[in-house]
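Q: show me how the following folds:
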Amino acid sequence: MKKPHKGFRLWLTTQPTQDFPLSILQASLKVVTEPPDGIRANMQSSYSLFREDAFEQCTHPAYTSLVYGLSFFHAVVQERRKYGRIGWNVPYDFNESDLSISLSLVKMYLSKIGKGPNWLPGEAEDHAEELQATRPLPTATDIPWETLRYLIGEAMYGGRVTDDYDRRVLATYLEEYLGEFVFDNYRQFCFCKAPISYTLPADGTIAGHIEFIKNMPATNTPEVFGLHANAEISYFVDNAKSIWLGLLKINIANNSGNSNDSAVGNLKEEALVATISEILDKMPERGLYFSPGTEALTPTQVVLAQLRERQDPCEKPHKRVKITGFILSGNVDTQELDRLNLLTDTMTQSLHDLSRALRGDIGMSGDLDELALSLQAGFLPKQWRMLAPPSLKPLGSWLSHLMRRIDQYTVWIEQGTLSCYWLGGLHTPDSLLTALIQVTSRKKMVALDKLVLFTEVTDKTAAAQIESTLEHGAYIEGMFIEGARWDSTVGRLAPQTPRKLFEEMPLVKVMPVEAHHLNVRSLLRTPVYATQGRRNAMGEGWVFDAWLPYSEHPSFWILSGTALVLQTSD
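A: All right, here's what the predicted structure looks like:
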């Protein structure tokens, strides 16, 4: 377009993304819209879209209260996003169209109830007043609550939700907000009682609702959303970390831009060399199980050699060894060691290459440049992260975590089995759980699809307290609970300790049982995630489900975001 019309304007809308062309942004006038902050602002935004006669479109006496209730629900599910993973595993873009279609659905059902089962179109409209006079007034008991909750939770809002546990949270809110109890004359309904009571407005007009919303608090505490007060601490900590990481990346970019040959030019090479030397000193030489004077063996060769040593020499070579803890996990530790040695070999080689580059023996490549910057900034280098299990830890904590993993693998090989497994130290923890099911299936002669995992929290806090291994299953250590705590005195879930975001769990028994024998009454299905990042939009991060006893109503723990994680981000 050589000569565009002087009144021509091109409007582009986009979600926040790193891929948007920078040249277009620089040449454009930018307008940013952000969702309202707080329940009051959210509800004011929703009510601003209602027409003045919105409440007159349905004559059912419960309609105005349901409009307010759904608007409150809409505000809550949006505000829950700001608390990160403890709010929603996957952030969802709920918008006004979800609320609008839900209100239309409610109006349709309530209008149908108001007209009664004998309503007919056409001529029957002429006798509407006569029919209405002889018909009892509609009440809250006439409303199909279960149908409304299902359609709103599974289709309207639930259509955006991809995570099963997020869908459970959504359904729990609807169970708490939509029901006959909303109109109980003997007990006033409250969306939340502490620290401020959120109730329904007494004035049923739209003007009364707007005035009622104006008097609501401008800010909200996590308790309004069913979360513990600790969730606000997590929110501020995550924001502070985000700002700090942003500043750190800007500083790295500036250093990179000011260097002559590479980004390492302006970094303190002495500190970098010391860091490289410190990490190399911790790395196993030529493989994890190399012995001086002998050729290094691969992890597979080590496992097979130890397996042959444990076999009875009188047994036929093809005869299967009796199933023990070692055989149970033989394939598991072989795969784990292969992955670990690939990681440590890559780390060792890349650090040696970086040392040579710093001495000027070889040129500085892009990968080595990224490695140097990551080591200097305390980030986990990209080429290491690609070979390591998921982790949100900074470099220092990650290295300590790696050393502990190596220690567990070493004991595993030396002893052939473990009395207690540190699940967070495995590359693929679900492979061990699958092995448990497979072994139990063979020993009990039960089909694999008939077995499920069941958990039992013990009173033991260390592996040294275990007197004997389990015949079916294994002890697991090193799991952390978020959104709740474990009360060892009563053996059930309890509310979090103030200012304590995570607490380590006692040892947990994980046992395969037949599904028809599983009794989960008064037990909460609790997700176990690999990291504090929980589960992403692709479904990655979930490991298995644990069953934990509770005393409060299950909605308390569901809305609190109760979950177990195998490793924290610290």
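Q: switch to C-alpha atoms for all contacts and neighbour counts from now on
A: OK.
Q: would you agree residue 427 falls within a strand?
A: No - under DSSP: H, G, I helix; E, B strand; the rest coil, residue 427 sits outside any strand and is assigned coil.
Q: in this structure it contacts residue 339, no?
A: Yes - between residue 427 and residue 339 a contact is recorded at 7.4 Å, counting by Cα atoms under 8 Å.
Q: which parts of the stretch 1-150 of the chain are helices?
A: 22-26, 39-47, 63-79, 96-115, 128-134, 145-150 (DSSP state H, counting those that start in this stretch).
Q: so which of those gets nearest residue 458?
A: Closest approach to residue 458 among those (Cα to Cα): helix 63-79, 35.8 Å.
Q: what residues are up against residue 302?
A: residue 289 (Cα atoms under 8 Å, 6 or more residues apart in numbering).
Q: in which helix or strand does it reside?
A: helix 299-310 (DSSP states H and E).
Q: helix or strand next in line after that helix, which one?
A: helix 325-328.
Q: which parts of the helix or strand just after that next one are buried?
A: Proceeding N to C from helix 325-328, the next assigned helix or strand is helix 330-359, under DSSP H and E. Residues 330, 332-337, 339-345, 347-348, 350-351, 353-355, 357-358 are the ones in helix 330-359 that count as buried (16 or more other Cα atoms under 10 Å).
Q: so residue 524 belongs to a helix, correct?
A: No - counting by three-state DSSP, residue 524 is not part of a helix but strand.
Q: how near is the closest residue to residue 96 other than its chain neighbours to residue 94?
A: Closest residue to residue 96 apart from its sequence neighbours, by Cα to Cα, 6 or more residues apart in numbering: residue 46 at 7.0 Å. Distance, residue 46 to residue 94, by Cα to Cα, to the nearest Å: 12 Å.
Q: now do the same end-to-end measure for stretch 35-44.
A: Termini of stretch 35-44 sit 12 Å apart (Cα to Cα).
Q: quick one: contacts of it?
A: So stretch 35-44 is contacted by 45, 71-72, 75-76, 79, 210, 213-214, 216-220 (Cα under 8 Å, 6+ apart).
Q: likewise stretch 336-354?
A: Contacts of stretch 336-354 (Cα under 8 Å, 6+ apart): 276, 280, 283-284, 286-288, 298-300, 362, 364, 368, 371-372, 384, 387-388, 409, 426-428.
Q: give me the buried subset of those residues.
A: Using 16+ other Cα under 10 Å, the buried ones in the contacts of stretch 336-354 are 276, 280, 283-284, 286-288, 298-300, 364, 368, 371-372, 384, 387-388, 409, 426-428.
Q: show me the residues you listed that map onto helices.
A: If you go by DSSP state H, the buried ones among the contacts of stretch 336-354 have 276, 280, 299, 300, 368, 371, 372, 384, 409 in helices.
Q: list the contacts of the fifth one.
A: If I follow you right, that is residue 368. Taking Cα under 8 Å, 6+ apart as the test, what residue 368 contacts is 350, 353, 354.
Q: distance to residue 52 added to these, as JSON lines?
A: Shown next, in JSON lines, are the contacts of residue 368 (distance: Cα to Cα, whole Å):
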{"residue": "350", "distance to residue 52": "68"}
{"residue": "353", "distance to residue 52": "72"}
{"residue": "354", "distance to residue 52": "70"}
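Q: second input sequence below; structure requested for side-by-side comparison:
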Amino acid sequence: MKYADTTETIPLVFVLSTGSDPFGAFQKFATEMGMRERVHSISLGQGQGPVAEKMINAAKPKGDWIFLQNCHLAASWMLSLEVIVAYLATETGTPAQGFRLFLSSMPTPKFPVSVLQNSVKVTNEPPKGLKANVKRALIEMEEDFFENHVLGQDWRTMLFGICMFHAIIQERKKFGPLGWNITYEFNNSDRECAMMNLQMFCEDGHMPWDALEYITSLITYGGRVTDMWDQRCLTTILKLFFSPPTLEEGYTYSESGTYYCPRSDKLEDYREYIDSLPSVENPEVFGMHENANIAFETKETVTLIQTIVDVQPRATGGGGGDTPDQIVWRICDQTRARIAKKINKSNINPALMVPDDMGQLHSLTTVLIHETDRFNTLLSLLHYSLNELQKAIKGVVVMSEAFEEVFTAFMNNRVPNMWHKKGYNSLKTLGSWIFDLTLRIDFMEKWLVEGLQPSSWVSGLFFPQGLLTGSLQSYARRYRVPIDALMFDFYPLPMFLSQEDVYKQNTRKKSTVEEQNVYLFLERPEDGINIHGLFIDAGRWDMRANLLVDPFPGQMNPPLPVVWFRPVLALPKPDPRYEAPLYKTSERAGVLSTTGHSTNFVLPVLLPSDQTQSFWIIRGTALLTQITD
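A: Reported below is the predicted structural model:
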């Protein structure tokens, strides 16, 4: 960014939209322009708006430069910023010659459009691809800093490892939830800070690995990470690129041996090695299965198709076919005919309402009642909205904004936001969602009338944790132990069970020929609960070996067999099983709770495997209560 500071036509405002390090680039620019000593900067956030406004007012008569960082974090102050920028263009608000206002922000709809229209826009994003990312890091690195150090080759290997680690964690974002639950904006300043820490700790030639790994994973980079499972992944990845084993000769960063640290005294040799790497990296360098690329490409395709669908006009041409009104009307009729109006709580099995010796209802009965109430609230809204939408289409009532959104959602095969707000977590399209709701209602009615079945469909509940906590509470009351001392142990059973098969059995007409029960040998356990309907993301269950193994190529979300969740007071230590987080949907991110977990998170499930914990952590392996479609 260069300009001649001699003309009055120079814009006063510069907006940096960036995914990289805006302040570092700005400092270099200010130094080149001889303004380094006249720069005032502040990082915006809660309560920083008035401070920034005072800083601008003080700098205007002096002709100083102001740099406001992270404008996207001060959404409530953006209106005030819009007024300030508009005032700069007036005769009374014109500042002294040389005054410039620099703003940095991530892309956000909250940023004032008028400010963008009256400013110079600069976009600076990290280079795409592992090769380009590491190449830029090595180009920006000074030769003396890289080549001359008391540690020699170990020093160069550690610096190269930090560059590779930085590129890996940035590129993992393209894999969506398989890479990170939450998308973090790691930038060049994180990498530079990690290198400065390395230089400070290794000045005397000693390498305190415990301190270096802790500071790099939990402070320098971990300071941005808010999800505890992402933090676990970050720490595990760091050990592959920045730990004592990486200094050994012959160490490679990937199984193929394509990625490694060259052993040379000259920085130029490292740059040449990076130039020789493939432009498109294989998922194996990220420690991921080849299916990760399928997930990435599917996500890109769905986004493109959905964008095309969203911009299509609602009105149809003069050709044949149904009009949008007719299509939506038919969807309303079909949905109302298929979905029950309510779950009748009066049909509850009297045995479920018998209190225990302490006069309390069984814990799982309480869960059943709460879940039934939630479903009835959703069903009431669903039928009300369908009825009102048909009235609006007919012209009996005015089409409100809320029902316009329902109409558009139906046309695009999406579940309306109105239903989502009262419903359960789901990423399914409209047709799949309606069928899924049918299965859930059948599951609830069967539980209500006949009691808990040999295996429970935990995916069919609004709040899956309620069923699991109810099971623990039942055990605690029975054996007189404190519930906070209990936890689950997990026993996968040699049987796959689909809720769709259970639904078919429940709705099948009775015949004189005895048909096989879908539950086969399953019986409701005396302690704990059997769970079915879970899926594996980035893994597969080998029924013969009774182990978690890699999925087959193209197999995205294979089912997990029925699992017995058994309450215990303690688990064996050390436990070699993989601790797999269980999420409600494949979009693992949710509202972050104070525990460091996403609200989409249910609980960790321990699964036996012949691989190390780190193998599955880096693969992003997790369990899901439901798949997208």
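Q: coming back round to it: give me the neighbour count for the residue nearest to residue 96 of the first structure.
A: 19 (other Cα atoms under 10 Å).
Q: next one: residue 215 of the second structure
A: Quick note: residue 215 of the second structure (other Cα under 10 Å) scores 17 neighbours.
Q: and residue 373 of the first structure, by the same measure?
A: Neighbours around residue 373 of the first structure, by other Cα under 10 Å: 22.
Q: counterpart of it in the second structure?
A: Alignment note (TM-score structural alignment): residue 373 of the first structure maps to residue 408 of the second structure.
Q: for its match, give its distance to residue 322 of the second structure.
A: 15 Å.
Q: for residue 97 of the first structure, see how far away residue 325 of the first structure is.
A: Taking Cα to Cα, one finds residue 325 of the first structure at 55 Å from residue 97 of the first structure.
Q: tell me which of the two has more neighbours.
A: Between residue 325 of the first structure and residue 97, counting by other Cα under 10 Å, residue 325 is the more crowded of the two (20 against 11).
Q: I'd say the more buried one and residue 418 touch.
A: Yes - at 7.4 Å, residue 325 of the first structure counts as touching residue 418 under the criterion of Cα under 8 Å.
Q: nearest to residue 477 of the first structure among the contacts of stretch 35-44 of the first structure?
A: residue 79 (34.7 Å).
Q: that closest one maps to what in the second structure?
A: Checking TM-score structural alignment: residue 79 of the first structure goes with residue 171.
Q: and that match, what does it touch?
A: Contacts here follow Cα under 8 Å, 6+ apart; on that basis residue 171 of the second structure touches 128, 129, 130.
Q: what residues are up against the nearest residue to residue 431 of the first structure once chain neighbours are set aside?
A: Nearest residue to residue 431 of the first structure, sequence neighbours excluded (Cα to Cα, 6+ apart): residue 332, at 6.4 Å. Residues in contact with residue 332 of the first structure (Cα under 8 Å, 6+ apart) are 431, 432, 435.
Q: would CSV of those with distance to residue 502 of the first structure and neighbour count be doable?
A: Shown next, in CSV, are the contacts of residue 332 of the first structure (distance: Cα to Cα, whole Å; neighbours: other Cα atoms under 10 Å):
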residue, distance to residue 502 of the first structure, neighbour count
431, 26, 17
432, 25, 20
435, 29, 18
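Q: nearest to residue 487 of the first structure, of these?
A: Nearest member of the contacts of residue 332 of the first structure to residue 487 of the first structure, counting by Cα to Cα, is residue 432, at 27.7 Å.
Q: map the closest one across to the second structure for me.
A: Residue 432 of the first structure maps onto residue 467 of the second structure when the alignment is built from TM-score structural alignment.
Q: so that match is in contact with residue 366, correct?
A: No - if you go by Cα under 8 Å, residue 467 of the second structure and residue 366 don't touch, sitting 9.5 Å apart.
Q: thinking again about what came up before, for PyMOL, write a command that selects the buried ones of the contacts of residue 171 of the second structure.
A: Of the contacts of residue 171 of the second structure, the buried ones can be selected in PyMOL as follows, counting by 16+ other Cα under 10 Å:
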select buried, resi 129+130
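Q: tabulate the contacts of residue 171 of the second structure (JSON lines), appending distance to residue 97 of the second structure.
A: Shown next, in JSON lines, are these (distance: Cα to Cα, whole Å):
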{"residue": "128", "distance to residue 97 of the second structure": "39"}
{"residue": "129", "distance to residue 97 of the second structure": "42"}
{"residue": "130", "distance to residue 97 of the second structure": "44"}
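Q: residue 533 of the first structure pairs with which position in the second structure?
A: By TM-score structural alignment, residue 533 of the first structure lines up with residue 587.
Q: same question for residue 48 of the first structure.
A: Aligned partner of residue 48 of the first structure by TM-score structural alignment: residue 139.
Q: again with residue 447 of the first structure
A: Using TM-score structural alignment, residue 447 of the first structure lines up with residue 482 in the second structure.
Q: dump the residue contacts of that match.
A: Residues near residue 482 of the second structure by Cα under 8 Å, 6+ apart: residue 476.
Q: try residue 416 of the second structure
A: Per Cα under 8 Å, 6+ apart, neighbours of residue 416 of the second structure: 405, 406, 409, 410.
Q: rerun at 6 Å
A: Going by Cα atoms under 6 Å, 6 or more residues apart in numbering, residue 416 of the second structure touches 406, 409.
Q: next: residue 582 of the second structure.
A: 602, 603, 604, 623, 624.
Q: please redo it, this time with the cut-off set to 7 Å
A: When contacts are counted by Cα atoms under 7 Å, 6 or more residues apart in numbering, residue 582 of the second structure is found next to 601, 602, 603, 604, 605, 622, 623, 624.
Q: alignment lookup: the second one to the first structure.
A: The one in question is residue 602 of the second structure. Residue 602 of the second structure maps onto residue 543 in the first structure, with residues paired by TM-score structural alignment.
Q: what do you get for residue 492 of the second structure?
A: Taking TM-score structural alignment for the superposition, residue 492 of the second structure sits opposite residue 457 in the first structure.
Q: show the buried residues in the contacts of residue 582 of the second structure.
A: Using 16+ other Cα under 10 Å, the buried ones in these are 601, 602, 603, 605, 622, 623, 624.
Q: next, the third one: secondary structure please.
A: At residue 603 of the second structure the chain is in strand, as set by three-state DSSP.
Q: so it touches residue 584, yeah?
A: No - applying Cα atoms under 7 Å, one finds residue 603 of the second structure not in contact with residue 584, separated by 10.1 Å.
Q: and the residue nearest to residue 94 of the second structure when sequence neighbours are not counted, how many neighbours does it have?
A: Distances taken as Cα to Cα, 6+ apart put residue 88 closest to residue 94 of the second structure, at 5.2 Å, once the chain neighbours are dropped. Residue 88 of the second structure has 15 neighbouring residues, counting by other Cα under 10 Å.
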